[in-house]
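Trainee: Sequence first, predicted model second:
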Amino acid sequence: MILYPAIDLKDGQAVRLLRGDMEKSTVFNDNPADQARAFVDAGCEWLHLVDLNGAFAGTPVNGAAVDAILASCKVPTQLGGGIRDMATIESWLTKGLARVILGTVAVENPDLVREAARAFPGQVAVGIDARNGRVATKGWATETDVMVTDLAKSFEDAGVAAIIYTDINRDGAMQGPNIPATEALARAVSIPVIASGGVSSLNDLKALRDTGVISGAISGRALYDGALDLSAALAALRD
């Protein structure tokens, strides 16, 4: 199972939100590239980036910060937030991203996801963010009647590289991930599922790994707060 350190970008800084609330953000580093290098130096195999402003604006906002990270870190990097057309997808992948994450458009324009996955095999993931089993879009501000598993299953034949499943109520709350819901989703589809939201301890990571069906986990606040030591976590997952 791969551990993805998270860098959430807001106004050019690395922050963490509480349950997706832009008004409840904590700045952890005003130089996201420095933060990315620290994660890479600790041994991470991937980086997970989110353009928070972009998720609300519907277009990339923190491009300069992403560019700086890509220029200084050579591990594969995935990015979500504000990526809602083919031109933006192609632009980011050309700049060196390993994978783009499509969230809002997966609900509003699923044909774009299919087109992108065909055009860029292995480089398109679907981000499914949910409250109480229902998908939320536009930076989690808009709740839909779409159920998580139904949306995931609709992409079974699309060739997407992964599904990143976030339980919004757990995100940034340091209360542990929603393991039953994440495991159920991973067993319902053949697409690799990455857990996000609330991953805050080594025990959380081990519990996700031990399901045997979850392919990755994203952690943010726990790494910044020191509740989770990245080097130790990576070593434990390797063992």
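Mentor: Ah, there it is.
Trainee: use CA for all of it now, contacts and neighbours both
Mentor: OK.
Trainee: Ala38: neighbour count?
Mentor: Ala38 has 14 neighbouring residues, counting by other Cα atoms under 10 Å.
Trainee: excluding its backbone neighbours, what's nearest Val136?
Mentor: You called it Val, but residue 136 is Ala. Glu143 (4.3 Å; Cα to Cα, 6 or more residues apart in numbering).
Trainee: The one you found and Ile179, how far apart?
Mentor: Glu143 sits 22 Å away from Ile179, going by Cα to Cα, to the nearest Å.
Trainee: re earlier: the residue nearest to Ala136 contacts Asn132, correct?
Mentor: No: between Glu143 and Asn132 there is no contact under Cα atoms under 8 Å: 10.3 Å.
Trainee: So for the two, which residue has more residues nearby?
Mentor: The neighbour count for Glu143 versus Asn132, taken as other Cα under 10 Å, is higher for Glu143 (14 against 11).
Trainee: how about the strands of this protein, start to end?
Mentor: 2-10, 13-18, 21-29, 47-51, 77-80, 99-102, 124-131, 134-137, 142-147, 162-167, 193-196, 216-219 (DSSP state E).
Trainee: Number of residues surrounding Asp11?
Mentor: By other Cα under 10 Å, the residues close to Asp11 number 14.
Trainee: what sits against it?
Mentor: For Asp11, the contact set (Cα atoms under 8 Å, 6 or more residues apart in numbering) comprises Asn53, Asn62.
Trainee: swap in the one 5 residues further on?
Mentor: Each residue near Arg16 by Cα under 8 Å, 6+ apart is listed here: Asp8, Ser25, Thr26, Val27, Phe28, Gly172, Gly220, Arg221.
Trainee: Now the buried members of these.
Mentor: Among the contacts of Arg16, those classed as buried by 16 or more other Cα atoms under 10 Å are Asp8, Ser25, Phe28, Gly172, Gly220, Arg221.
Trainee: wait, isn't the third one in contact with Tyr224?
Mentor: Pointing back at Phe28 there. Yes: between Phe28 and Tyr224 there is a contact under Cα under 8 Å: 6.9 Å.
Trainee: Second structure for comparison follows:
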Amino acid sequence: MIIYPTIELWHGHCVSLTRGRLDEPVIWHVDPLAKARDFAAAGASWMQVTDFDAVATASGTEGPEGDNAALIEEIIRTAGIPVQVAGGIRSLARARHWLEAGAGRVVIGTAAVLDPAMVLEAAKYHPDQIVLAVDVYQGRVMSAGWKEASAFAPLDFLAHFEAAPLAAVLITDIDADVGDSDATLGLVSGLAGSTRQPVIASGMVRTLDDLSRLKYVGNVAGAVVGRALFNRTLELEEALALAAEPTEPQAEFR
């Protein structure tokens, strides 16, 4: 399992959001560039950077300081590990911009709801570099920074992209911010079992115990971890060590 330590950016600061609410960010007073290098030094093989300013811009609620493109490009150049870029990528041109800037992968969510053909085209021309984001709230796929509910159930949404050469599917249970971790594990498990695409779980790993349980969900190839690394409920070195351990055989019950 791959651990994706994550930096979420808002006006140049590392932040965490509750259910995506940009009006109530928790600001972490750390240098994003230094934090990215710390992830690499700890042994991470990948990291993710999410640009919340770009999400706001793409949704028509642009903040006063624009996006974090220059900062993210500097992270890509200096982190020392591949970077998966997320946030506000709504067009093929924008996806290509980040891949040409050196991003290892790009994450596309809202555009997959609004223009699925574009995502299929992106995956065709950039195989294994496009990650499909599936953000779920109350049984529906969400878009526009978790603000708008689509008509799609997660299983139907995933099925539409089943044949695409995606790098992975990034599944986020929006309820996980305040909800039941067992229910979140059940959601991820059910969706992971329904697709051939590798699954990355997001928003459900807060402790080593959470990671331990996630390791035994079939077809889960990775976990995005952000807030837990900043509030120190999880140490990256311990998470990486646990993720690298082989899973033990599970007894079959008849």
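Mentor: Perfect, I can see it now. All values reported here derive from a predicted model rather than from experimental measurement.
Trainee: Quick TM-score on the pair, please.
Mentor: After superposition, the two chains reach a TM-score (TM-score structural alignment, normalised by the length of structure 1) of 0.95; 238 aligned residues with a Cα RMSD of 1.6 Å.
Trainee: rewinding a little: could you dump the strands of structure 1 into JSON lines and include distance to Leu234 of structure 1?
Mentor: As requested, the strands of structure 1 are exported to JSON lines (distance: least, Cα to Cα, whole Å):
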{"stretch": "strand 2-10", "distance to Leu234 of structure 1": "7"}
{"stretch": "strand 13-18", "distance to Leu234 of structure 1": "21"}
{"stretch": "strand 21-29", "distance to Leu234 of structure 1": "21"}
{"stretch": "strand 47-51", "distance to Leu234 of structure 1": "13"}
{"stretch": "strand 77-80", "distance to Leu234 of structure 1": "17"}
{"stretch": "strand 99-102", "distance to Leu234 of structure 1": "21"}
{"stretch": "strand 124-131", "distance to Leu234 of structure 1": "23"}
{"stretch": "strand 134-137", "distance to Leu234 of structure 1": "30"}
{"stretch": "strand 142-147", "distance to Leu234 of structure 1": "33"}
{"stretch": "strand 162-167", "distance to Leu234 of structure 1": "19"}
{"stretch": "strand 193-196", "distance to Leu234 of structure 1": "16"}
{"stretch": "strand 216-219", "distance to Leu234 of structure 1": "11"}
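Trainee: Mind checking these for the one nearest to Arg114 of structure 1?
Mentor: Taking Cα to Cα, strand 124-131 is the member of the strands of structure 1 nearest to Arg114 of structure 1, at 9.2 Å.
Trainee: which other residues reach that closest one?
Mentor: Under Cα under 8 Å, 6+ apart, the answer for strand 124-131 of structure 1 is 80, 99-103, 106, 113, 116-117, 135-137, 140, 143, 148, 152, 160-169.
Trainee: repeat for stretch 229-239 of structure 1
Mentor: The contact list for stretch 229-239 of structure 1, computed with Cα under 8 Å, 6+ apart, reads Met1, Ile2, Leu3, Phe39, Ala42, Gly43, Cys44, Leu202, Leu205, Lys206, Arg209, Leu223.
Trainee: Can you tell me which of the contacts of Arg16 of structure 1 is nearest Ile194 of structure 1?
Mentor: Among these, and counting by Cα to Cα, the member closest to Ile194 of structure 1 is Gly220, at 13.9 Å.
Trainee: which residue packs closest to the counterpart of that closest one in structure 2, ignoring adjacent ones?
Mentor: Matched by TM-score structural alignment, Gly220 of structure 1 corresponds to Gly226 in structure 2. Excluding its sequence neighbours, the residue lying closest to Gly226 of structure 2 (Cα to Cα, 6+ apart) is Thr6, at 4.6 Å.
Trainee: Next up, the contacts around the one you found.
Mentor: The contact partners of Thr6 of structure 2, by Cα under 8 Å, 6+ apart, come to Met47, Gln48, Val49, Thr50, Val224, Val225, Gly226.
Trainee: just Pro198 of structure 2 next, same as before
Mentor: Contacts of Pro198 of structure 2 by Cα under 8 Å, 6+ apart are Ala167, Ala168, Val169, Ala192, Asn219, Val220, Ala221.
Trainee: returning to that earlier point: please report how far the residue nearest to Gly226 of structure 2 lies from Ser181 of structure 2.
Mentor: Separation of Thr6 of structure 2 from Ser181 of structure 2 (Cα to Cα): 20 Å.
Trainee: just Asp115 of structure 2 next, same as before
Mentor: For Asp115 of structure 2, the distance to Ser181 of structure 2 equals 32 Å [Cα to Cα].
Trainee: any chance you could map the helices in structure 1?
Mentor: Under the criterion DSSP state H, structure 1 carries helices at the ranges 32-41, 52-57, 63-72, 86-95, 104-108, 110-119, 148-153, 179-188, 202-210, 221-225, 230-238.
Trainee: Need those helices in CSV (columns: distance to Leu18 of structure 1).
Mentor: Below are those laid out as CSV (distance: least, Cα to Cα, whole Å):
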stretch, distance to Leu18 of structure 1
helix 32-41, 19
helix 52-57, 13
helix 63-72, 22
helix 86-95, 27
helix 104-108, 20
helix 110-119, 28
helix 148-153, 21
helix 179-188, 19
helix 202-210, 19
helix 221-225, 9
helix 230-238, 21
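Trainee: corresponding residue for Thr172 of structure 2 in structure 1?
Mentor: For Thr172 of structure 2, the aligned residue in structure 1 is Thr166 (criterion: TM-score structural alignment).
Trainee: got a list of what that match touches?
Mentor: Gly127, Ile128, Asp129, Ala130, Ala195, Ser196, Gly197.
Trainee: Excluding residues flanking it in the chain, which one is nearest the fifth one?
Mentor: The one in question is Ala195 of structure 1. Of all residues not flanking Ala195 of structure 1 in the chain, Ala217 sits nearest, at 4.6 Å (Cα to Cα, 6+ apart).
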